[in-house]
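Chemist: This is the structure alone, sequence omitted:
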């Protein structure tokens, strides 16, 4: 398996190489040359596997240049009992009629980002050791990516992490998780602005190939295909668990739909990859919050990102994103994987601030299976309350966005699975508003909010960021 760029300017490269690159060398996003297709018999043969074993099988289709024994060890270490609380790693539990919850927040930072980041931490360290290279991760986070990356990479040999986050735009818990770390290879930078400003700074450094090469820059944001491929695993797992009770002769035609709270489009694009690989997914439903640029795109075919001033600070802050960095991968697919057509679309975006794909929009559902919807603060509060009242289960605000939109897209006979974003303990204020219940931190995190915090505040200043990274970058 080799990988190419959406923009056509990168020679096909193996998995271990694109893990270190993040963005493609021409500034585009990395994609598989072709997506492997599995038969119903192959899917069925994976039914009895543990999560780590399933991850080895799925990722083995992507990481064909990594010896299988090494890959299996990395997956065992990533999805170990030391990292994930639930015995099954990803529990799938009924939530209400027609809707089940895919529990992706059993890891060390209580968020779904741990699912891919724990594997990425293992695989990056492995590849660096093999090639005797160093890697300086520059990332941007709206809440959970930062802590998941830092917990997966803290203390790793030959790796430093420079994580950009928007000042005042994350919950107190999210800030404490990141800023309380004291590892010498972890550098937190709070940028004056919104998440999109952080992401733009990150991309500016990566698009300067001379600076990128001089300082061995790498990415762990969802632009890194290593994360996207690792996230595809839990779509396989979710279908297998949802179909466990289905008679064997009916499983091949058993479809599910999946609702995904989404801001940067990486998580749901992983679902598209899984669907394309053969997982029987009928619909991929994108749930947006008030920053609903992606919902508007899927409903109208017009993609029109908003500026910082028009990006709302909401009670589901990890989705406060108006410029989805992974959408380029979907547009690449829609435009027939044609780099020239993609380049024309991106020129249109640069010149007019929008991309008009209204002619292609009917294919979004018919061919690719995408639908979407929007949730507001009032919706989140009402959904958290209704789920709690009916089942006693408390969900976080992002997952509530997912449940609200999932309810609007239920189809008879098609189970709907909602991907959990994070544990509700990370967002106690809205949980109290919705339920009147105050939830405390898990026992192993008691005292987290009281720890000293270590963060560098910085203006939205590319030159200042370059200097900061250059002075602290690690090398071999």
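Modeler: Nice, thanks for sending it over. If you're wondering where the values come from, they're calculated on a predicted model, not measured in any experiment.
Chemist: only C-alpha atoms for contact and neighbour calcs from this point on.
Modeler: Noted.
Chemist: which SSE is the residue most central in space within the chain in?
Modeler: Geometric centre of the chain, nearest residue: residue 267, 4.2 Å, by C-alpha atoms, centre = their mean. In this assignment (DSSP states H and E), residue 267 forms part of helix 266-277.
Chemist: from the middle of its chain, how far away would the helix or strand just after that helix be?
Modeler: Downstream of helix 266-277, the first helix or strand assigned by DSSP H and E is strand 281-288. Remark: strand 281-288 is offset 15 Å from the chain centroid, using C-alpha atoms, centre = their mean, to the nearest Å.
Chemist: got the contact list for strand 281-288?
Modeler: 255-263, 268, 271-272, 275, 294-295, 319, 365, 369-375, 401-402, 405-406, 409 (C-alpha atoms under 8 Å, 6 or more residues apart in numbering).
Chemist: Comparison target, given below:
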């Protein structure tokens, strides 16, 4: 299996090179040359790790199978449930719990694997790496926990000052490891993401400081997320819809790839909060920036979705020249219109937009009916499947204790706090920068590993 860019400028690179490149050098996103098939009938009687191995083998042919097995075992040994992603049934609904990793968020499933993958590749190549990422909350802490203490790696995580929950910030900052640098940016998540992309566009700077990416622009993250769609299908044992709370389009894009691989998904439901650029894209064929609104589901407070470009690549039949033109137009005008593709888009996805008021009511109603607490992001997904007549799985993206303000507002009390979250009480390592590319580049120059 070889990999290429959605914008034509990179092709015929190996999986390991794709991982290390992160964002393609032409500004595009890395995709596989073809999407392999994986028969869902072949997963019967398999556990999560076995399914992961089967899927990873299809995409990874430049790492020995024994090493892939070791990476899987090491990555998921940190989870507090043997099933890794247990499935809970509530009437016709299912909740796929993706929050049993070390930071209690779905990002752990990909980032524990990616952290170990980086360490493996760097050791084999005798190289060093400076990881640069932006987070709207959970990615940052998951990346830090996936990379802290690892050899030959330093990690720089940008997050919006006052734009993440207190627990999320503590998880990033209550860290002793000297290879970790949480950076609070005076701006929004989109500002953080813009800085990352601009820095990666500077090929000379990227090469000099050995920069790599842990954001969902790194294909290895998408690969790891495909696994739990198959695992959920195994547990439900029938065709289902998947409701996916998403802001960056990465989690639901993994489901889209699973469907292309042969998983019989009835429907992919894209659940957004009031930052609804993806909802407007699916419903009206318009992808246009708005101002970021601060909501009760902060990890989805995003207006420019990192993985949207990957979907465009498949929407336009893998025409990388067309994708390049579209992204240039979007960067120039902040808007794209897809009148000619609306029927195809709506056959791939349905979409639902959920307000803060609806989030609170959904948390309250679900607890009242099932005595089960869902976090505000998961509430967006649950609200989006209430009217579905077919069985539906909602991806539960985070432990509710990470968003105590919303839970207390909805229920009048806090969700039980896992022991490891309860221990967080200080902000040991935190660095502040303005929202400029130059300021962050200067910080990297001062602290990067050579």
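Modeler: Great, that's in hand. Not measured: the values here are computed from a predicted model.
Chemist: Quick check: the aligned residue for residue 210 of the second structure in the first structure?
Modeler: Under the alignment (TM-score structural alignment), residue 210 of the second structure pairs with residue 216 in the first structure.
Chemist: How much space separates its match from residue 256 of the first structure?
Modeler: 42 Å (C-alpha to C-alpha, to the nearest Å).
Chemist: Test my guess that residue 426 of the second structure contacts residue 170.
Modeler: Yes: using C-alpha atoms under 8 Å, residue 426 of the second structure is in contact with residue 170, at 6.6 Å.
Chemist: And the two? Which one has more around it.
Modeler: residue 170 (21 against 12; other C-alpha atoms under 10 Å).
Chemist: Aligned to that one, what sits in the first structure?
Modeler: Residue 170 of the second structure maps onto residue 176 in the first structure, by TM-score structural alignment.
Chemist: was I right about its match contacting residue 453?
Modeler: Yes: using C-alpha under 8 Å, residue 176 of the first structure is in contact with residue 453, at 6.8 Å.
Chemist: separation between the aligned residue in the first structure for residue 256 of the second structure and residue 415 of the first structure?
Modeler: Matched across to the first structure, residue 256 of the second structure falls on residue 272, judged by TM-score structural alignment. Separation of residue 272 of the first structure from residue 415 of the first structure (C-alpha to C-alpha) stands at 17 Å.
Chemist: cool, and residue 350 of the first structure?
Modeler: 40 Å.
Chemist: more crowded one of these two?
Modeler: residue 415 (21 against 11).
Chemist: which residue lines up with the more buried one in the second structure?
Modeler: So, by TM-score structural alignment, residue 415 of the first structure is matched to residue 391.
Chemist: Repeat that for residue 332 of the first structure.
Modeler: Looks like residue 332 of the first structure aligns to residue 313 there (TM-score structural alignment).
Chemist: Am I right that its match is in contact with residue 6?
Modeler: Yes: with contact defined as C-alpha under 8 Å, residue 313 of the second structure counts as touching residue 6 (6.1 Å).
Chemist: more crowded one of the two?
Modeler: Between residue 313 of the second structure and residue 6, counted using other C-alpha under 10 Å, residue 6 has the larger neighbour count: 29 against 21.
Chemist: My reading is that residue 61 of the first structure is in a helix; is that accurate?
Modeler: Yes: remark: residue 61 of the first structure belongs to a helix, assigned using DSSP: H, G, I helix; E, B strand; the rest coil.
Chemist: Just to confirm, what residue in the second structure is aligned with it?
Modeler: Match for residue 61 of the first structure (TM-score structural alignment): residue 58.
Chemist: how far away is the nearest residue to that match once chain neighbours are set aside from residue 365 of the second structure?
Modeler: Using C-alpha to C-alpha, 6 or more residues apart in numbering and skipping the chain neighbours, the partner closest in space to residue 58 of the second structure is residue 36 (6.6 Å). To residue 365 of the second structure, residue 36 of the second structure is 41 Å away according to C-alpha to C-alpha.
Chemist: and if you look at residue 442 of the second structure?
Modeler: 49 Å.
Chemist: the more surrounded of these two?
Modeler: residue 365 (16 against 11).
Chemist: Now do the same for the more buried one: its match in the first structure.
Modeler: Match for residue 365 of the second structure (TM-score structural alignment): residue 386.
Chemist: in which helix or strand would I find its match?
Modeler: Going by DSSP H and E, residue 386 of the first structure is in helix 377-391.
Chemist: Which position in the first structure pairs with residue 380 of the second structure?
Modeler: Checking TM-score structural alignment: residue 380 of the second structure goes with residue 401.
Chemist: where's its match, which helix or strand?
Modeler: Per DSSP H and E: helix 397-408 holds residue 401 of the first structure.
Chemist: Downstream of that helix, the next helix or strand is which one?
Modeler: Criterion used, DSSP H and E; the element after helix 397-408 of the first structure is strand 416-419.
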